[in-house]
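*Asks:* one predicted model, sequence on top.
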Amino acid sequence: MISSKQRSYLRGLANTIQPIFQVGKNDMEETFMKQVDDALKARELIKITVLETSDYSAREASDLLCKKLKCEGVQAIGRKFVLYRRSKDKAKIELP
């Protein structure tokens, strides 16, 4: 669990990154979750967009991915959300 100060720091970092995935109508399948898991291992902090055709809101998609992948939901605004998981191998982001 990350603190509010750490969450604020991660939100600041997330402002500059572009979304790398999109959640569409039926995109919350195992292959999608595997790709998100791999991206979290490599980058630690990722941004995802939820398309209007999706059955999920940004908060619902974030909560579902966090539960399955054991990551932290940093932020969910509009149709975008940010996920964070500290890498076990090579931590790139130092939290305050």
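*Replies:* Yep, it's here.
*Asks:* make it CA atoms for all contacts and neighbour counts henceforth
*Replies:* Fine.
*Asks:* chain center to the helix or strand hosting Ala61: distance?
*Replies:* Ala61 belongs to helix 58-69 when elements are defined using DSSP states H and E. Centroid displacement of helix 58-69 relative to its chain, using CA atoms, centre = their mean, to the nearest Å, is 8 Å.
*Asks:* that one packs against which elements?
*Replies:* Contact analysis of helix 58-69 by 3 or more CA pairs under 8 Å, 6 or more residues apart in numbering; DSSP states H and E lists helix 30-43, strand 45-50, strand 72-77, strand 80-84 as its packing neighbours.
*Asks:* adding another structure so you can compare the two:
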Amino acid sequence: MLTGKQKRFLRAKSHHLKPIFQVGKSGVTENLNKQLEDVLEKRELIKISILQNCLEDKYTVADEISVATNSEIVQIIGNNIVLYKESENHNQIVLPE
């Protein structure tokens, strides 16, 4: 579980990121979750965009992805979700205490 200070730190780091995945009409699929896990292992912090044709609520999508990838939701702003998962092999981000 992330503390408030850690979430602030990660929000600041994610500000300049562009969304690298989009969730559309088909919603959250098993293939999407597999790709997200791979990218989270490499980058640790990613931004996902939810398209307007997505039938599910953005909070539901964020929860589904978070549970499937075992990651933390840093922020949901507009139609963007920011996720963080500490990497096992590619540690790049050092969180504040």
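*Replies:* That came in fine, so what should we check first? These numbers were taken from a predicted model, which means no experiment stands behind them.
*Asks:* about what we covered before: just put the helices and strands packed on helix 58-69 of structure 1 in JSON lines and tack on distance to Gly12 of structure 1 and mean neighbour count.
*Replies:* As requested, the helices and strands packed on helix 58-69 of structure 1 are exported to JSON lines (distance: least, CA to CA, whole Å; neighbours: other CA atoms under 10 Å):
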{"stretch": "helix 30-43", "distance to Gly12 of structure 1": "16", "mean neighbour count": "15"}
{"stretch": "strand 45-50", "distance to Gly12 of structure 1": "11", "mean neighbour count": "22"}
{"stretch": "strand 72-77", "distance to Gly12 of structure 1": "10", "mean neighbour count": "19"}
{"stretch": "strand 80-84", "distance to Gly12 of structure 1": "11", "mean neighbour count": "23"}
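*Asks:* let me see the contact set for Val23 of structure 2.
*Replies:* Taking CA atoms under 8 Å, 6 or more residues apart in numbering as the contact definition, Val23 of structure 2 lies against Ile48, Ser49, Ile50, Leu51, Cys54.
*Asks:* now do Ser26 of structure 2
*Replies:* Applying CA under 8 Å, 6+ apart, the residues near Ser26 of structure 2 are Cys54, Leu55.
*Asks:* so what corresponds to it in structure 1?
*Replies:* Mapped onto structure 1 by TM-score structural alignment, Ser26 of structure 2 lines up with Asn26.
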